[in-house]
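[1] structure for this input, please:
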Amino acid sequence: MDERRGPWYLLTGLLMGLALGLLYAWFLDPVQYANTSPDALRPEFKDQYRILIAQAYPYSGDLGRARGRLALLKDDRPSFELGAQAQRILAAGGSVDTARALARLSSDLNLPEGSLPPQTSAGTPAANDPALPPTATLSPDEQIQTPTPAPSPTRPQPPTFTPRPSPTRQPTQDAPFRLDDQQVVCDPQRPARLLAVETLDGGGNPLAGVRIQITWEGGENAFFTGLYPEISPGYADFVMQPDVTYTLRAGEGGELVEGLSATPCKDAEGKAYLGGWKLVFVLP
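    Below you'll find the predicted structure:
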């Protein structure tokens, strides 16, 4: 008997085999990932990984360790990725502290080894680390004397003192910066309407991680210094819109600078364009 079969039985077999294979792979014996390399993570988990590194860095002060951990992500430009993530967090209304930590690490990745904050013997940041609140020695009137056990007949016991809680001190980056210099910038080689800000400490050294608050009628924004370390760790900028007047402040209680807007300029050929400003803030 000559039985002719069409191709449908082959197609049916393939479909059944595919269905059984998917059933086995997805439900009976699914792949389980363990000890996955950070570069294989999804983008949102890579972001979380960077945040953990940035938040740990101020406490360890170990830039080499932070650099090594970031290298596991295999980013082409780790400093750029940190800065871009900080900007995304700010744009989404996320944590200011998280954005500041990312900005600081982004800046420090570009600093020479000799200029890094020193470490204490315990591996924690030194007391002069500008990213941490300063510590203070309590005077006797700031301390609370508590009762002590009765002195021993053979050896008197000195009184003990419990420090009185003091108000939380703000980090250096939130200190009241004052305006030191303000200049109109007419440079056709620079982006139009650019508002450039630089923050310095009392010794003239640039400070990264300083929050810049800018407001205008009907809106406000915030950005940080340190996201462009190739220019300066203390540098930040903002592109102004035409016919909008801005007010800017560096730090939480810094001096307000009002009346900032894109300024009319002319290039060498007499062609008009809108220039910007350069503001320099320093700690008093």
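[2] CA only for contacts and neighbour counts going forward, please
    OK.
[3] surely E220 and I214 touch.
    Yes. Judged on CA atoms under 8 Å, E220 makes contact with I214 at a distance of 5.7 Å.
[4] so if I had to pick from the two, which one is more boxed in?
    Under the criterion of other CA atoms under 10 Å, the comparison of E220 against I214 puts I214 first, with 19 against 12.
[5] the structure of the following sequence is requested for comparison with the preceding one:
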Amino acid sequence: MIRTPERKPPLYLITGLVFGLLLGLVLAWLVWPVRVSSVGPSSLSVEDKEQYRLMVALAYAASGDMGRAQARLNLLGDADPVRALTSQAQTALANSATQREARALAGLAAELGSMLSSQQATLEAVNTPGSAEVGSPVDTAGEGARYSLDSQQLICGAASDAPEVRVYLFNAQNLPEAGVRMQLQSSEDHAELTTGNHPSEGPGYAEAEITPGEVYTLSIQDTEMMGAIQAAACQTAEGEPAWGSWQLIFHAIP
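    A predicted model of the protein is given here:
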């Protein structure tokens, strides 16, 4: 009986297989490793978002910390967080086994809606021109002042215009003076101004927006010149309420 010799796989096949395996491991671990990144709440599935929203509502029901609850809900990226909570609460309410969850969701929706409405009302009251009387800026220039106030006027432009302080500076020869530094500041705001940055208004002109409700002082070259500067309401030529801008004209003291 003749035995057929057993054939062994060629050495180069084994070598190639081992080499390929090693190369694959190197590529997978070192060259192109799998990068695991954290997934934010906004990237979750609809079901996972509902679970996240429920956990926020239950945590709020236990702690009453609205600031933390709102911050967590903001991470979901809902266009209307109150509506999303309300809708989920209604779904939970239809199931007798999820009444506790429904109460937590509805409670958070009600409190969040009330807070957001209050914030919006406050914002509109502050930023909408009203009938409240606001005094005129007061000349506070003292010793050492290089300029004196020549005139002040409330200018009423379009209803969409933001309130501003507009300053015109003239030298002793009654020529516009460029390159003069000024500071406009309140307890919450600070602006650095330099005349000449608005060529269309002339070299002696500078301007800065002011925030309704804030009280500002104006200093020229580190010397206080005006105080009690506030955004004042006015009426446009079309009869619309608007914020006016204070125009202040100064001349250098000879």
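[6] list the TM-score for the superposed pair.
    The TM-score (TM-score structural alignment, normalised by the length of the second structure) is 0.41; 121 aligned residues with a CA RMSD of 3.5 Å.
[7] would you mark the buried spots in the longest strand anywhere in the first structure?
    The strand that spans the most residues within the first structure, counting by DSSP state E, is strand 272-282. Buried residues in strand 272-282 of the first structure, counting neighbours by 16 or more other CA atoms under 10 Å, are found at Y273, L274, G275, G276, W277, L279, V280, F281, V282.
[8] burial count for Q152 of the second structure?
    Neighbours of Q152 of the second structure under the rule other CA under 10 Å: 17.
[9] which residue is the nearest non-sequential neighbour of it?
    L248 (4.6 Å; CA to CA, 6 or more residues apart in numbering).
[10] what separates that neighbour from C234 of the second structure, distance-wise?
    According to CA to CA, to the nearest Å, L248 of the second structure and C234 of the second structure sit 17 Å apart.
[11] repeat for S151 of the second structure
    Relative to C234 of the second structure, S151 of the second structure is positioned 19 Å away (criterion: CA to CA).
[12] more neighbours: which of these two?
    Between S151 of the second structure and C234, counted using other CA under 10 Å, the more crowded position is C234 (21 against 11).
[13] helix or strand for the more buried one, which one?
    Using DSSP states H and E, C234 of the second structure maps to strand 233-235.
[14] check which element follows that strand along the chain.
    Proceeding C-terminally, strand 233-235 of the second structure gives way to strand 241-243 as the next helix or strand, assigned by DSSP H and E.
[15] other SSEs contacting the next helix or strand after that following strand?
    Later in the chain than strand 241-243 of the second structure, the nearest helix or strand by DSSP H and E is strand 245-252. Using 3 or more CA pairs under 8 Å, 6 or more residues apart in numbering; DSSP states H and E as the contact test, the elements touching strand 245-252 of the second structure are strand 147-155, strand 164-170.
[16] pick the most deeply packed of these.
    Of those, the one with the most neighbours on average (mean count of other CA atoms under 10 Å) is strand 164-170, at a mean of 22.
[17] which other helices and strands contact the longest helix belonging to the first structure?
    Scanning the first structure for the longest helix, with DSSP state H as the assignment, gives helix 43-60. Helix 43-60 of the first structure is packed against helix 63-71, helix 96-108, with contacts defined by 3+ CA pairs under 8 Å, 6+ apart.
[18] right, so the ones you listed: which one is the most enclosed?
    A comparison of those by mean neighbour count, using mean count of other CA under 10 Å, puts helix 96-108 on top with a mean of 25.
[19] next structured bit after that one?
    Per DSSP H and E, the first helix or strand lying C-terminal to helix 96-108 of the first structure is strand 143-146.
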